[in-house]
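> Sequence and predicted structure below; questions after.
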Amino acid sequence: MSEHTGTQSAFGRALLPIAAPEQPLRADAQRNRRRILDSAAQLLADEGVAGLTMDELARRAQVGKGTLYRNFTDKAGIASALLDDRVRDMHARMLQGPPPLGPGAPGSERLAAFAEAYIRHVSSNLDLVLLTEDSSPRGRFDRVGYPFWRRHVEILIKEVRADDAQLRAEAVMSVLSAAQLEQWLRIEGHDLEDLIPRVQGIVISIADS
């Protein structure tokens, strides 16, 4: 999501940003892009992020380097596109799925459900998320999807507690950042299933302290 426009419900309540429509690619360009992303996913599975080089990706995807660079200027762009593919289901469940992740549950329950879903998403794609964040001096703040996540959290916090919702949302996203999860999971060795409810408690405390 590179651009966002705000919208409101009939009751005046702010909703999530909506991505501006992108120009559709030609059929052959779509096929090339899909081939590149499928090859990138397989290359990551085989070699990890360290093995994801533009030369090797062009070879595996059987496309010229010009075609590759027209679609993606660097590894971070490829990582961002792969993450976009992998997060679509979570987006749909957040916006239209059953509660508590989707609409219909109290804000605190939805916030806890979001924290769990987001932690699972980031932890299962940790190297990709770190690659996108490390590619920019501003880290996660420059990630294409970051405004979407932060705005969603802000809306839920407003249901729990009205004051300082934006600041509290930023604090929540800091707790859920890839660098923080890497510290807990890889460096300190916490178990994911044990960590999730503990982080959920921290998130709710930030929202309602």
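Great, that's in hand. Numbers count the residues shown, from 1 in each chain.
> From here on, just use CA atoms for contacts and neighbour counts.
Fine.
> Pull the number of nearby residues for residue 209.
Using other CA atoms under 10 Å, residue 209 has 8 neighbouring residues.
> Please read the previous query as pertaining to residue 178.
A count of neighbours around residue 178, defined by other CA under 10 Å, yields 24.
> Quickly note the distance from it to residue 133.
Residue 178 is 8 Å from residue 133, where distance means CA to CA, to the nearest Å.
> Same check on residue 80?
Residue 80 is 10 Å from residue 133, where distance means CA to CA.
> now residue 5
From residue 5 to residue 133 the distance is 24 Å (CA to CA).
> which secondary structure element contains the nearest residue to residue 169 once chain neighbours are set aside?
Leaving out its chain neighbours, the residue that sits closest to residue 169 by CA to CA, 6 or more residues apart in numbering is residue 154, at 5.0 Å. Per DSSP states H and E, residue 154 falls inside helix 146-160.
> other SSEs contacting the following helix or strand past that helix?
Scanning forward in sequence from helix 146-160 by DSSP H and E, the next helix or strand is helix 165-175. With contacts taken as 3 or more CA pairs under 8 Å, 6 or more residues apart in numbering; DSSP states H and E, helix 165-175 sits against helix 146-160, helix 192-208.
> Next up, a structure to set beside the first:
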Amino acid sequence: MGAQRQERADAARNRRAVLQAAETLLAENGFDHVSLDKVAAAADVGKGTVFRRFGNRAGLMRALLEERAVMLSEGIVSGPPPLGPGVPPRERLLAFLDALADLATRNVALLAAHDRACAEDKFSDPIYLRWHRHITTLLAEARPDLDAEFVGHTLLSMFDADLVRHVMNDGGVARLTGSLRDVASAFLGAPR
């Protein structure tokens, strides 16, 4: 039993070290210079540890983004309104987009790396699927006449890291958040 606890503590320490190393390398050098070999060396763990835990760069970027997305996910399920349950779907959708914009603007380099790492399989990425499912559910409640699945993809496409960076450089966070709300509100307008 004691050996099992020690392994879990070591695994947790290694996971934190790998994620911190990946984040540091990403911030300093950009996505193209973040290899699992470099991450393992920077984290002072074996290359096999990184491969077993994360599989590939996409898995590593997904884990980094997931760390940031946990609080958002918890807020959706059980947080206070307007992000959490208890308010009309329109208010929840706008609150979710605000929260997602905040996450994106604070983590634009990570978002870009995640976009690139998961580019070939973006629509089956667990984080994307969770966010899309939430948006689609809210849209379907607010506007049953819409193609909620398509509109959900459309709204999430506005979180493309290059677009986020461009809008932030030409109007800041307020422009990004305001524009997202405007687009979502247009979709939520009167039924066709």
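Done, it's in. Treat the numbers as computed from the prediction; the structure is a model and nothing was measured.
> Overlay them and tell me the TM-score.
The TM-score (TM-score structural alignment, normalised by the length of structure 2) is 0.81; 183 aligned residues with a CA RMSD of 2.4 Å.
> quick one on the thing from earlier: the residue nearest to residue 169 of structure 1 -> structure 2?
Per TM-score structural alignment, the equivalent position to residue 154 of structure 1 in structure 2 is residue 136.
> what does residue 190 of structure 1 give?
Matched to structure 2 by TM-score structural alignment, residue 190 of structure 1 sits across from residue 171.
> Now do the residue located most distally from the centre of structure 1 against residue 54 of structure 1, distance only.
Here structure 1 reaches farthest from its C-alpha mean at residue 64, the gap being 29.3 Å by CA atoms, centre = their mean. Going from residue 64 of structure 1 to residue 54 of structure 1 by CA to CA gives 10 Å.
> Also residue 120 of structure 1?
Going from residue 120 of structure 1 to residue 54 of structure 1 by CA to CA gives 28 Å.
> Who has more neighbours out of the two?
Taking other CA under 10 Å, residue 120 of structure 1 and residue 54 do not tie; residue 54 has more neighbours (18 against 15).
> Stretch 173-185 of structure 2 vs structure 1, average offset?
Taken over the aligned residues, the distance from stretch 173-185 of structure 2 to structure 1 averages 1.5 Å (mean CA distance after the TM-score superposition for structure 1).
> Give the buried residues for that stretch.
Residues 173, 176, 177, 180, 181, 184 are the ones in stretch 173-185 of structure 2 that count as buried (16 or more other CA atoms under 10 Å).
> Looking for the alignment partner of residue 132 of structure 1 in structure 2.
Per TM-score structural alignment, residue 132 of structure 1 is aligned with residue 114.
> Tell me, how many residues neighbour the closest residue to that match other than its chain neighbours?
Nearest-residue entry for residue 114 of structure 2: residue 61, 5.2 Å, with adjacent residues in sequence omitted and distances by CA to CA, 6+ apart. The burial count assigned to residue 61 of structure 2 is 26, neighbours taken as other CA under 10 Å.
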